[in-house]
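I need the structure of the sequence given here:
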Amino acid sequence: MTCDRLVCANCAGPVSEGRCAVCRAHRARMQREGPFAALSPTALIALLITLITVALLAQRVATA
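As a prediction, this is how the structure comes out:
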């Protein structure tokens, strides 16, 4: 999830604007955690399976 769609419960403003200390703290925490922190465990597993499948297909094509 990105900060663009989050609404702060403290000030009712968009978190991306950083109107209050709570917004700024949450925005900073999301930026520190990186892009994969927002993905659910199911999405991470699906991404891993997809990458393994692509790697196996590439290996078969290379050896054929």
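
Only C-alpha atoms from now on, for both contacts and neighbour counts.
OK.

From His26, how far out is Glu33?
11 Å (CA to CA, to the nearest Å).

The structure of the following sequence is requested for comparison with the preceding one:
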Amino acid sequence: MCCEHLICANCAGPVSEGRCSVCRGQRAQMHHETGGLSFSAMVAVLLTLLIAVAFLTTTIH
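The predicted model follows:
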């Protein structure tokens, strides 16, 4: 989702322009979240890798 068509409830301006602190904060949050995996997805991948390593090390010995 992009912020081009969103209107700020605080200043009634387009969020993409960043007129107030609420606009700037929301714009930064939206652009930050679209950059990669979410925190919960990263934790799930890390746990899966740890379980796989633990399984492999116990089956080898």
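
one step back: between Glu33 and His26 of structure 1, which one's more packed in?
His26 (17 against 10; other CA atoms under 10 Å).

which position in structure 2 aligns with the more buried one?
Mapped onto structure 2 by TM-score structural alignment, His26 of structure 1 lines up with Gln26.

what's near enough to touch that match?
Residues near Gln26 of structure 2 by CA atoms under 8 Å, 6 or more residues apart in numbering: Val15.

Can you tell me how far it is from Leu47 of structure 2?
30 Å.

Closest to the mean position in structure 2, which residue would that be?
Closest residue to the average C-alpha location of structure 2: Glu33 at 2.9 Å, with CA atoms, centre = their mean.

where's that residue relative to Cys11 of structure 2, distance?
23 Å.

helices or strands next to the helix or strand where Ile45 of structure 1 lies in the packing?
Element membership of Ile45 of structure 1 [criterion: DSSP states H and E] is helix 41-63. Packing partners of helix 41-63 of structure 1 (3 or more CA pairs under 8 Å, 6 or more residues apart in numbering; DSSP states H and E): none among the helices and strands.
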